[in-house]
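Asker: predicted model follows, preceded by the sequence.
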Amino acid sequence: MLKHLKTLSGHQNPVYALANSDDDNTFFSAGNDKGVVEWSLETMAFVKVKMPVQSSVYYLHYYNNQLFVGERSGAFSVYDVKEDKVIARVNAHTKPIFNIQVVKSKNELLTTGEDGSVAVWSLSDFSEIFRFQAAYDTVRAIAISPDETEIAFGCKDHLIKIYNLADYSIKQNLDSHTLPVTSLAYHPSGKYLISGSRDAQLKIWNLPSYELAQTIPAHMFGIYGIAFHPTLPYFATASQDKSIKLWDAENFKLYKILSLEKGEFGHSHSVNKIIWSNEGKHLISTGDDKKVIIWGLD
């Protein structure tokens, strides 16, 4: 299923963020050190430090040749990959930014984080359009439904809050986790929403009813990432328990555990982020051990 291909070193501190580019051969990482790093999937090697940063980076998001860099300072930068330079820097929040997403149908950018507010920005000029308070404390995760009609926020107060994307009105609160919600993902067809929490549980919410269909004791500690494969019926989860797990997206059967306990390769500390490469041949993971690991799907 998944096998270790390469461990990339070079970061000096924990890594929190990963993002693909449009190019199948390039991805980016960033964390608690001084820059955003570009890597090659073709050579499985360091390419260059793409840009310096003024504070730790907690989130990277790539869209339309632009890399959005969310910082601990509460600011985000916009790096134009074609122009090879930073084209904007916005002091968006008073506290760290933990998530950034694009609403393609509305040409909007969303940022959120430790202050619990969600800011909506124009992708044309990065001006602020709207801002609302989704929670009184940290919002860690954002997931946008495949049809872009709704958006889910994972909150520190254990709630998942569903909003209408048309007007950012509240639609539903989902209350089942016992600790902060740290990861969210919609099934690619939109038939369910999956949530992960510091309570180590995965919860499957049927759509459009929002009925809790299943609770899976998936990990030993907090679940920091959920990533659906771009074409195959799998999803992967990443955890503070140092493991990555591969699951069946239809029946939630566990296929594979990637960890030092189960094999020769894995992370020695918390796994903070996972992404699939655009074409789905690779899973990329990173975490507190400062390493970036590339796994191959066979």
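Answerer: Now that the structure is in, tell me what you want to look at. It should be emphasised that the depicted structure is a prediction, and the values quoted were computed from it without experimental measurement.
Asker: going by C-alpha atoms from here, please, whenever you check contacts or count neighbours.
Answerer: Fine.
Asker: what does the host helix or strand of residue 273 rub up against?
Answerer: Here residue 273 is covered by strand 271-276, with elements defined by DSSP states H and E. Residues outside strand 271-276 that contact it (C-alpha atoms under 8 Å, 6 or more residues apart in numbering) are 15-20, 224-230, 236-244, 282-288.
Asker: pasting the second one now:
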Amino acid sequence: MQIFSTETQGMINVTKKATMSGHTDCVYSLADCPEESSFFSAAGDGMVVKWNLNEPDSGKLVARVPNSVYSIAYHESSELLCVGHNYEGVHFIDWQNQKEIGNIKCTEGAIFALRPYKNMLLVGDSSGAVHMLDVEKRSVLASVKYSDKSARSIDVDPVNRQVAVGYSDHSIRILDLATLDLVSTITDHNNSVFSVRYNPDFQYLLSAGRDARIIIRENERDYVQVENIIGHMFAINNIEFSPDGKHFVTCSMDKSIKVWDSDRFKLLKVIDKARHAGHGTSVNKLLWMDYENTLISASDDRTISAWDIKF
């Protein structure tokens, strides 16, 4: 186990580019947009908003639903925005025309995770079920349930044809990508797993959650643990990689964002309220955009921040 309590100084310059406000409840999810300077957000207020970094003061309402939205995802092959509408399934939005074109009520629970892959969408819900949807046909291809606790995060390894799912029962389950059959169960966290992410070359699986640890495993060696880091003071909500894969970021209920080196798993920078006018409450989600290497963060404080990261 490694504990990193201090950061490497002078390697990164961080500047806040903009603060975007307009949501009236906690902001839970962020998603890419095909327009290079834009992204989507969703919140507890049921609003799904498109933001343009060149006009950060004027978000555009794309959709509004009656219940909280914990997860959204842009589905590239269909060009649709997928919205996990709690208790009402997944809605598919023509975001350019602010029009819903279909939905699949695959669950009556809260939807915590959406992960597009080719023509499919993987969905994790509060009952512990994982669903594989065909977005274009609006159909359910498969549904599996290996736990009674929430499926909180999903990522796909297309090289080894596997799916990693983080659960509130403290485990990660590795599923077969084609069938969703259970391949293995990983039990090295001691609390809910909120984020699972394969690194860009699919050599490692990173995970984090309520135990405030970042655990790194080597995929080709049956997910053997290679690092176990106390990453934050409180629960870690999300892990996100930089576009070039050289760095990753984590965000936490401790109100901070941390920047890490992907090769050495070393802490490089802490972004917080005291040093960078960061968020005042839990940071829930991160999105690292190609556009000007901009990092986006979303928080319980109902705001979204855009950060300029220079190495």
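Answerer: Alright, I've got the coordinates. Bear in mind the structure is a predicted one, so any value in this text is a computation, not a measurement.
Asker: picking up where we left off before, average gap between the strand holding residue 273 of the first structure and the second structure?
Answerer: Average distance between strand 271-276 of the first structure and its aligned residues in the second structure, after superposition and using mean C-alpha distance after the TM-score superposition for the first structure, equals 0.5 Å.
Asker: which residues in the second structure does that strand align to?
Answerer: The aligned range for strand 271-276 of the first structure in the second structure is 283-288, by TM-score structural alignment.
Asker: rewinding a little: quick check: next helix or strand after the strand holding residue 273 of the first structure?
Answerer: Toward the C-terminus from strand 271-276 of the first structure - assigned by DSSP H and E - lies strand 282-287.
Asker: measure the counterpart of residue 203 of the second structure in the first structure to residue 132 of the first structure for me?
Answerer: Aligned by TM-score structural alignment, residue 203 of the second structure pairs with residue 191 of the first structure. Here residue 191 of the first structure is placed at a distance of 27 Å from residue 132 of the first structure (C-alpha to C-alpha, to the nearest Å).
Asker: same deal with residue 142 of the first structure?
Answerer: With the distance defined as C-alpha to C-alpha, residue 142 of the first structure ends up 14 Å from residue 132 of the first structure.
Asker: ok, residue 192 of the first structure next?
Answerer: Applying C-alpha to C-alpha, the value for residue 192 of the first structure to residue 132 of the first structure is 26 Å.
Asker: which of those two has more neighbours?
Answerer: Taking other C-alpha atoms under 10 Å, residue 192 of the first structure and residue 132 do not tie; residue 192 has more neighbours (22 against 13).
Asker: nearest residue to the more buried one in space, please, no chain neighbours.
Answerer: With C-alpha to C-alpha, 6 or more residues apart in numbering as the criterion, residue 192 of the first structure has its nearest non-adjacent residue at 4.5 Å, and that residue is residue 206.
Asker: do residue 144 of the first structure as well
Answerer: Counting by C-alpha to C-alpha, 6+ apart, residue 144 of the first structure lies nearest to residue 151, which is 4.5 Å off, once chain neighbours are set aside.
Asker: hang on, that neighbour in a strand?
Answerer: Yes. Using DSSP: H, G, I helix; E, B strand; the rest coil, the assignment for residue 151 of the first structure is a strand.
Asker: ok, now which ones touch the residue mapped onto it from the second structure?
Answerer: Under the alignment (TM-score structural alignment), residue 151 of the first structure pairs with residue 163 of the second structure. The neighbourhood of residue 163 of the second structure, defined by C-alpha under 8 Å, 6+ apart, consists of 154, 155, 156, 157, 174, 175, 176, 177, 180.
Asker: likewise for residue 250 of the first structure?
Answerer: Neighbours of residue 250 of the first structure in contact, by C-alpha under 8 Å, 6+ apart: residue 233.
Asker: give the aligned equivalent of it in the second structure.
Answerer: Under the alignment (TM-score structural alignment), residue 250 of the first structure pairs with residue 263 of the second structure.
Asker: ditto for residue 88 of the first structure
Answerer: Using TM-score structural alignment, residue 88 of the first structure lines up with residue 102 in the second structure.
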